[in-house]
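[1] Here's my sequence, what's the structure:
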Amino acid sequence: RVSAKAPGVFCGFPVFEAVYRLLDEELTCRAMVEEGARVKPGTVVAEVAGEARRILHGERLALNFLGRMSGVASLTRRYVDGMNRPETLLLDTRKTLPLWRSLDRYAVRMGGGHNHRSGLYDMILIKENHITLAGGIRRALEAAQASRPEGVPIEVEVCHLEELEEALEAGAELILLDNFSPAQLRQAVERVAGRARLEASGGITLGNIEEVAASGVDRISIGALTHSAPCLDLSMLIEPLPGLVG
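    Alright, predicted model coming up:
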């Protein structure tokens, strides 16, 4: 049996089961709670039945997946709850473990969050370096619009209110406000007045996310959801079937 040793959100059973299926197709796995469910210390979250040697062979790898994914889901849920504003979307970023992006993104969704772009192919994000190389926000945006595949959205990152005005004048429809204070975010929302969607990112913690969300931005993106999430503490204890021990 696998039990939670700390409160959190359960996530990752499909991968947990896949580990054991690869080891031995005779092993049977059962989730004891639903994906995305909140758990308390002592909650039994999963069971594995079969040959003990095979179960122990896969124990660490299976628990690593389960703990990591549950940890990301748990931290995401804390941020979602902390926003206290359902109309604001909480997004992850591309700051994921190498080769883990699809799993991290899945865990964010199980925690109540949403996914930002997967890579360079499904959204164009014009950042500070692009603006510098292009010679300004307008030129960078025009170049992106001229070369983007059909249907791919464009987001422009700005670092202060003057750049926000420049992005609006250039026709940006989605703007990322990088490291704006809550007071600056409120000013930005007032200035934009619905002319573009706004995303806050940078410097956002559990301690200030409610104030950030209350500013009225449409989206909040947080890299810490995936690059700093602690694993959920889980343990596996063997319970021999009656008559097999003694």
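[2] only C-alpha atoms for contact and neighbour calcs from this point on.
    OK.
[3] tell me, how many neighbours does the spatially closest residue to residue 230 that is not a sequence neighbour end up with?
    Nearest residue to residue 230, sequence neighbours excluded (CA to CA, 6 or more residues apart in numbering): residue 71, at 5.5 Å. Neighbours of residue 71 under the rule other CA atoms under 10 Å: 29.
[4] how much distance is there from the strand or helix carrying residue 71 to the middle of the chain?
    Residue 71 is part of helix 52-83 when elements are defined by DSSP states H and E. Here the centre of helix 52-83 is set off from its chain's centre by 14 Å, with CA atoms, centre = their mean, to the nearest Å.
[5] and that helix, what does it pack onto?
    strand 8-9, helix 13-23, helix 101-110, helix 209-214, helix 224-227, strand 234-236 (3 or more CA pairs under 8 Å, 6 or more residues apart in numbering; DSSP states H and E).
[6] Second input sequence below; structure requested for side-by-side comparison:
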Amino acid sequence: MTHSPLPELLVEPLVRAALVEDLGPSGDVTSAAVIPHDLRYSATLNARQDGVISGGQLAELAFRLVDPSLVVKVHRPDGSTVRAGDAVMTIEGAALSILAAERVALNFMGRLSGVATLTARFVAKAQGTDARITCTRKTTPGLRLVEKQAVLHGGGAAHRFGLSDAILIKDNHIAAAGGIAPALRAARTSASHMRRIEIEVDTLAQLDEVLETGGADVVLLDNMTTADLTAAVQRVAEQLVTEASGTMRLDRIAEVAATGVDFISVGALTHSAPVLDLGLDF
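    Down below sits the predicted model:
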């Protein structure tokens, strides 16, 4: 599964900051001490595990920012499924330049490919249903844009990007507003056809109140049992978009998807994804 690359204007500051952090004021002193400055080399970035690739755009940018003369060839673009041993990218040019960008490139690709790979595992569990797997705002500070892109590379769906995207009324909002009905009535004054309202409920009784009050577009069914999720979908009867959230472990996804919910949001996609093992070999 492939997606258009992100605008370079948005991701270049992330890569540049990572390079500055790694190279520091003196650059790669080890390579400079032991490798001839005129040595040219060809390196291959290989997958050492099966998975889904993401972050290749950032890795390629890291090499180009260090040395624009490096020749980067992408063999497995973002969104591609790879097997252990597959060549993902080759980089040709000054050995010193390749090594200077190596760790930043691998850090981005390993992290983001891990997110894409975990997402693909969740998506596979929901196959045969209409449920879509989506992420949350539980992302690494500063990396939300690329982590959410990695979810898309893994076959997941987009959720709101931040607090300004949509109105999502959660339990603390309900408590502060004085209840579900006043919270929905107040939210309706700020909503429009471009800004939807989602409200979180923990019980079927709360869901009934939402349906009776009206005004919501989406209902977030939080930490419900599978039986309650099934009952909730039946009560909604397609009046609202339904989203299941909370305790959405990989081993539970198939049964949750079978309840008929439209979306299953999983914080673990971004906050607990293991890094995909990738390596750069000379």
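[7] now the helices and strands packed on helix 52-83 of the first structure as CSV including distance to residue 192 of the first structure and mean neighbour count?
    Below are these laid out as CSV (distance: least, CA to CA, whole Å; neighbours: other CA atoms under 10 Å):
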stretch, distance to residue 192 of the first structure, mean neighbour count
strand 8-9, 37, 26
helix 13-23, 43, 17
helix 101-110, 29, 22
helix 209-214, 16, 20
helix 224-227, 27, 23
strand 234-236, 46, 18
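[8] of those, which approaches residue 197 of the first structure most closely?
    helix 209-214 (13.7 Å; CA to CA).
[9] Read off where that closest one ends up in the second structure.
    Mapped onto the second structure using TM-score structural alignment, helix 209-214 of the first structure covers residues 253-258.
[10] what's in contact with the matching stretch?
    122, 125, 126, 129, 130, 131, 226, 229, 244, 264 (CA atoms under 8 Å, 6 or more residues apart in numbering).
[11] again, but for stretch 63-81 of the second structure
    1-3, 16, 50-57, 60, 82, 87-94, 97-98, 100-102, 105, 116, 153-154.
[12] Tell me the buried residues within those.
    Buried residues within those, counting neighbours by 16 or more other CA atoms under 10 Å: 16, 50-57, 60, 82, 87-94, 97-98, 100-102, 105, 116, 153-154.
[13] follow-up on the earlier one: aligned to the residue nearest to residue 230 of the first structure, what sits in the second structure?
    So, by TM-score structural alignment, residue 71 of the first structure is matched to residue 114.
[14] ok, its match - contacts?
    51, 52, 273, 274, 275, 276.
[15] mind redoing it with 10 Å?
    51-55, 108, 120, 147, 150-151, 154, 269-270, 272-277 (CA atoms under 10 Å, 6 or more residues apart in numbering).
[16] now do residue 111 of the first structure
    Neighbours of residue 111 of the first structure in contact, by CA under 10 Å, 6+ apart: 8-11, 35-38, 69-81, 105, 225.
[17] and with 8 Å instead?
    Neighbour list for residue 111 of the first structure: 9, 36, 72, 73, 74, 75, 76, 77, 80 [criterion: CA under 8 Å, 6+ apart].
[18] Just give the nearest non-adjacent residue to the aligned residue in the second structure for residue 126 of the first structure, would you?
    Counting by TM-score structural alignment, residue 126 of the first structure corresponds to residue 169 in the second structure. Leaving aside its sequence neighbours, residue 169 of the second structure sits nearest to residue 199 (CA to CA, 6+ apart; 4.6 Å).
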